[in-house]
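S.K.: Prediction below, plus the sequence it came from.
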Amino acid sequence: MPVHQQQLPALDDIQPVQQPAIDPGQSLQRRFEAFHALNPWVLRRLEALTANCVAESFTRVGIGMLFELLRWRYGQATQGDAFRLNNNIRSRYVRLLIDRHPEWAHLFETRALRAA
């Protein structure tokens, strides 16, 4: 097995995504919090992917790359389940990753939040 495949985080806790009820007047932050509360495994997978990047000596990590890897791994672990991970919440996940792992702050580029 190629080394890069041995290094990918396990698929053991990938679960069907639960979508929160949509309230059009709700802020992006509230929508993120609702999604995260229903899908805590997404953060665990993003943490595992980031830790893998750190172990591989990455100096920069893009949340877009992590989202696409997670989508790909989800597709490998499930069948027929549409995986909807909204790109609008990527910035919230970056900030949560940095809050939980301040030593990773240098890996991610963040910008000022435009939407509350």
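M.R.: Yep, that arrived.
S.K.: From here on, just use CA atoms for contacts and neighbour counts.
M.R.: Will do.
S.K.: ok, residues contacting the helix or strand that contains Glu33?
M.R.: Using DSSP states H and E, Glu33 sits in helix 28-38. Contact partners of helix 28-38, identified using CA atoms under 8 Å, 6 or more residues apart in numbering, comprise Val17, Gln18, Gln19, Pro20, Ile22, Val42, Leu43, Asn88, Ile89, Arg92, Ala115, Ala116.
S.K.: In ChimeraX, how would I select the buried members of those?
M.R.: Here is the ChimeraX command that selects only those of these that count as buried (16 or more other CA atoms under 10 Å):
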select :17,42,89,92
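S.K.: one step back: which is the next helix or strand following the helix holding Glu33?
M.R.: helix 40-55.
S.K.: The structure to be compared is supplied as follows:
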Amino acid sequence: MPSRQPRLPGLEDIEQLVYPDHTPSASIQTRFEAFHELNPWVLRELERRTAECVEAGWRRIGIGMLFELLRFRYGQATRGDEFRLNNNWRSRYVRLLLERHPDWEPLFEVRALRAV
């Protein structure tokens, strides 16, 4: 039975890429970078959703909520990880969002990284 979840245009044409550093023994940061390289749309979509929240007047946003929205909408659209949208990447994506949009810093709670 075909998936009924929306797919991002063109993803069906992308082959599964395998990076030598995308192994369970690699650091979380290395695995995140490999995932992010394979799935640049995730950051764009997180930015879009965050901007919508800002426009709506939200004062706090949880990255968990944003991840669940992406899972709901695009659950089958990621490449390069056994989990479609790994919770280990949440803190890394928040940091990327804040690098690109420093004015969003009050919106997110950022804790020290436990593992690099």
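M.R.: Ah, there it is. The shown structure was predicted, so the numbers you read here are calculated from the model rather than taken from an experiment.
S.K.: what's the mean distance for the helix holding Glu33 of the first structure versus the second structure?
M.R.: In the superposition against the second structure, helix 28-38 of the first structure averages 0.5 Å from its aligned positions (mean CA distance after the TM-score superposition for the first structure).
S.K.: Mind putting the contacts of helix 28-38 of the first structure into CSV with distance to Phe67 of the first structure and secondary structure?
M.R.: Below are those laid out as CSV (distance: CA to CA, whole Å; DSSP: H, G, I helix; E, B strand; the rest coil):
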residue, distance to Phe67 of the first structure, secondary structure
Val17, 14, coil
Gln18, 16, coil
Gln19, 16, coil
Pro20, 19, coil
Ile22, 21, coil
Val42, 10, helix
Leu43, 11, helix
Asn88, 11, helix
Ile89, 10, helix
Arg92, 12, helix
Ala115, 20, coil
Ala116, 21, coil
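S.K.: So for the first structure, the centremost residue is which one?
M.R.: Geometric centre of the first structure, nearest residue: Leu46, 4.2 Å, by CA atoms, centre = their mean.
S.K.: And the closest residue to Trp89 of the second structure other than its chain neighbours, how close does it get to Arg90 of the second structure?
M.R.: Using CA to CA, 6 or more residues apart in numbering and skipping the chain neighbours, the partner closest in space to Trp89 of the second structure is Phe32 (6.2 Å). Separation of Phe32 of the second structure from Arg90 of the second structure (CA to CA, to the nearest Å): 10 Å.
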